[in-house]
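here you go, sequence then predicted model.
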Amino acid sequence: MGNDDAASLDEPALTYRAATTGDVPALVELVNSCYRGDSSRRGWTTEADLLDGQRVDKDGMGELLGRTNTLVLVAEAGGELVACCELRRGTSGAYFGMFSVRPTAQGAGLGRRVLAEAERTVVRTWGCRLMRMKVLKQRQDLISWYERRGYTNTGRISPFPYGDESFGRPRRPDLAFVELTRELPDDLD
């Protein structure tokens, strides 16, 4: 992890690193601001019409950072946390989740750059050649965004964990996740 040398003059330089426990408050604020409530509506990745409540709390984030098979990758621009994602090593590749880009910075290519760094990180760190993720099936715009980056909808659907408020409070009865995957090439640049 290091600097994003591919940034053009109009893109901010990014620095990547693994999150630490000292990042928990900033991570919780970032993730919740991207997914829930009015602040999330400033970006296009909001789930505010689908779910209420928090996306993550301090205890959940602390637990995530304590896992031995998990890395929370953060991206900083000018010393400010602007994006993060969860990377989890598994037996059949890596899992990508909790992808968060500050709402006011969305739509300018930052997410594309962070996703590419996440892919490089799992190849370099764990030797993983497959990235998996789950996306709410109702988020067709987001699914399309991942498909444009080489991800394929596997057709596998997982039920939403209704009754578990750590995932949020559903606003509709038909929520479910679809699985997307991508084979990661050796020469990720």
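Everything's here; your move.

drop to CA atoms for contacts and neighbour counts, all remaining ones
OK.

check which helices and strands the host helix or strand of Cys34 is in contact with.
Assigning secondary structure by DSSP states H and E places Cys34 in helix 24-35. When contacts are defined as 3 or more CA pairs under 8 Å, 6 or more residues apart in numbering; DSSP states H and E, helix 24-35 sits against helix 37-40, helix 58-66, strand 80-90, strand 93-101.

show me what that helix is in contact with.
The list of residues contacting helix 24-35 from outside it, by CA atoms under 8 Å, 6 or more residues apart in numbering, reads 39-40, 43, 45-48, 54-58, 61-62, 81-84, 98-103.

quick one: it to chain centroid distance?
12 Å (CA atoms, centre = their mean, to the nearest Å).

now swap in stretch 84-91 and tell me
That offset, for stretch 84-91, works out to 10 Å (CA atoms, centre = their mean).

what does that stretch contact?
27, 31, 69-75, 94-101, 114, 118, 122, 126, 128.

filter these to the buried ones?
27, 31, 70-75, 94-101, 114, 118, 122, 128 (16 or more other CA atoms under 10 Å).

center of the chain - which residue?
Among the residues of the chain, Phe99 comes closest to the average C-alpha position under CA atoms, centre = their mean, at 1.3 Å.

show me the contacts for that residue.
Phe99 neighbours (CA under 8 Å, 6+ apart): 31, 83-86.

okay, pairing it with this:
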Amino acid sequence: MTDAHTSRQGHVFDDYSNSDVNLFFASYEDIKDLCKIINWAYRGKPSSSSSQEPYSGWVGEQHLLSGDRITSEQLRELIDDETNTIILVAKLKTPSGLEIVGCCKVNRFARNLQVNAEDGKDASVEFGLHAVDPDYQSQGIGKLLYNGAMRIAKEHFNAKRVYLYVISSKQNQIDWHLRQGFVDTKQTAPFPFDDTNRFKAKVNPDEIKFTILVKYLP
């Protein structure tokens, strides 16, 4: 359990980069809404019309996989692990209060997972769970979260490298990150299907793999 006296949970991280959307450190109170946003982004958000398919944004994987992208228990474990993991939450100012519209996770990248042997000397992090409510796509929220995550990598982890695992068939995501300064390591990794059968492949499972990207920080 995190010490309440030292925890950053729920604190503001950035309330000046965007006048309408602020970034916060995730807290337990965010878990329910974060679960919805992440699973909507990756698995599709139910349409208001029963005749239409669920819709998602550019990270959508529902054509490849079924099964929740994350559970509330997993989110709680990540929030508790303040030494190694930070989840940024984007909250939109509305007349009724703050509404969660996106998130991004930054965590330490274990040395034994470094792509190249020489990379083990300096701190590295991995980005993940980059999600935006499909109803708020193309409003700059994803880029706001990305910029915040980069600051976290430098300011909180003193990282020299940022790693990113992208499903290889999601070329639009790969291309966007290449434009942000990432490079293709030419390494791949299998999708983590496990014994719980939480994830069900809708295509040949061997076709679902990750391309590993890296960005070197000054």
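Cool, got the structure. Nothing here was measured: the structure is a model prediction, and the numbers come from that model.

and the TM-score, once the two are fitted together?
Scored against TM-score structural alignment, normalised by the length of the first structure, the superposed chains reach a TM-score of 0.87; 180 aligned residues with a CA RMSD of 1.8 Å.

corresponding residues in the second structure for the helix holding Cys34 of the first structure?
Matched against the second structure by TM-score structural alignment, helix 24-35 of the first structure falls on residues 31-42.

quick check: the matching stretch compared with the first structure, mean distance?
For stretch 31-42 of the second structure, the mean deviation from the first structure after alignment is 0.6 Å (mean CA distance after the TM-score superposition for the first structure).

can you list the buried residues in that stretch?
Buried-residue list, stretch 31-42 of the second structure, by 16+ other CA under 10 Å: 31, 34-42.

what would the residues you listed look like in TSV with distance to Phe13 of the second structure?
Converted to TSV, the buried residues of stretch 31-42 of the second structure look like this (distance: CA to CA, whole Å):
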residue	distance to Phe13 of the second structure
Ile31	18
Leu34	17
Cys35	20
Lys36	22
Ile37	20
Ile38	20
Asn39	24
Trp40	24
Ala41	23
Tyr42	25
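
which one of the contacts of Phe99 of the first structure has the most neighbours?
Highest neighbour count within these: Cys84, with 28 neighbours (other CA atoms under 10 Å).

now the longest helix belonging to the first structure: which residue numbers in the second structure?
In the first structure, with assignment by DSSP state H, the single longest helix is helix 110-126. The alignment of helix 110-126 of the first structure onto the second structure (TM-score structural alignment) covers residues 141-157.

swap in stretch 48-61 of the first structure?
Against the second structure, stretch 48-61 of the first structure falls on residues 62-75 (TM-score structural alignment).

end-to-end on that stretch?
This stretch, stretch 62-75 of the second structure, spans 20 Å end to end (CA to CA, to the nearest Å).

contacting residues around that stretch?
By CA under 8 Å, 6+ apart, the list of residues contacting stretch 62-75 of the second structure reads 31-32, 35, 38-39, 42-44, 198-203, 208.

hmm, 10 Å instead?
With contact meaning CA atoms under 10 Å, 6 or more residues apart in numbering, stretch 62-75 of the second structure is reached by 26-28, 30-36, 38-44, 54-56, 61, 78-81, 87, 129, 167, 169, 197-205, 207-208.

relative to Gln187 of the second structure, how far out is the closest residue to Glu61 of the second structure other than its chain neighbours?
Nearest residue to Glu61 of the second structure in three dimensions, chain neighbours excluded: Tyr42, at 5.2 Å (CA to CA, 6 or more residues apart in numbering). Counting by CA to CA, the separation of Tyr42 of the second structure from Gln187 of the second structure is 23 Å.

so who does the closest residue to Ala153 of the second structure other than its chain neighbours touch?
Among residues not flanking Ala153 of the second structure along the chain, Ala159 sits closest, at 5.4 Å (CA to CA, 6+ apart). Ala159 of the second structure sits next to 108-109, 122-126, 150-153, 216-218 when contact means CA under 10 Å, 6+ apart.

redo that, cut-off 7 Å
123-125, 153 (CA atoms under 7 Å, 6 or more residues apart in numbering).

quick check: the farthest pair among the residues you listed?
Ala123 and Ala153 (9.4 Å; CA to CA).

export the helices and strands packed on helix 24-35 of the first structure to JSON lines and tack on distance to Asp4 of the first structure?
What follows is these, written out as JSON lines (distance: least, CA to CA, whole Å):
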{"stretch": "helix 37-40", "distance to Asp4 of the first structure": "26"}
{"stretch": "helix 58-66", "distance to Asp4 of the first structure": "24"}
{"stretch": "strand 80-90", "distance to Asp4 of the first structure": "13"}
{"stretch": "strand 93-101", "distance to Asp4 of the first structure": "16"}
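
between these, which one is nearest to Ala13 of the first structure?
Going by CA to CA, the one of those nearest Ala13 of the first structure is strand 80-90, 11.3 Å.

gap between that closest one and the chain center?
6 Å.

now the angle between helix 24-35 and it, please.
Interaxial angle of strand 80-90 of the first structure relative to helix 24-35 (axes from the mean of the first three to the mean of the last three CA atoms, to 10 degrees): 90 degrees.

quick one: the corresponding residue of the second structure for the residue nearest to the centre of the first structure and Pro218 of the second structure, what's the gap?
Using TM-score structural alignment, the partner of Phe99 of the first structure in the second structure is His130. As judged by CA to CA, His130 of the second structure and Pro218 of the second structure stand 23 Å apart.
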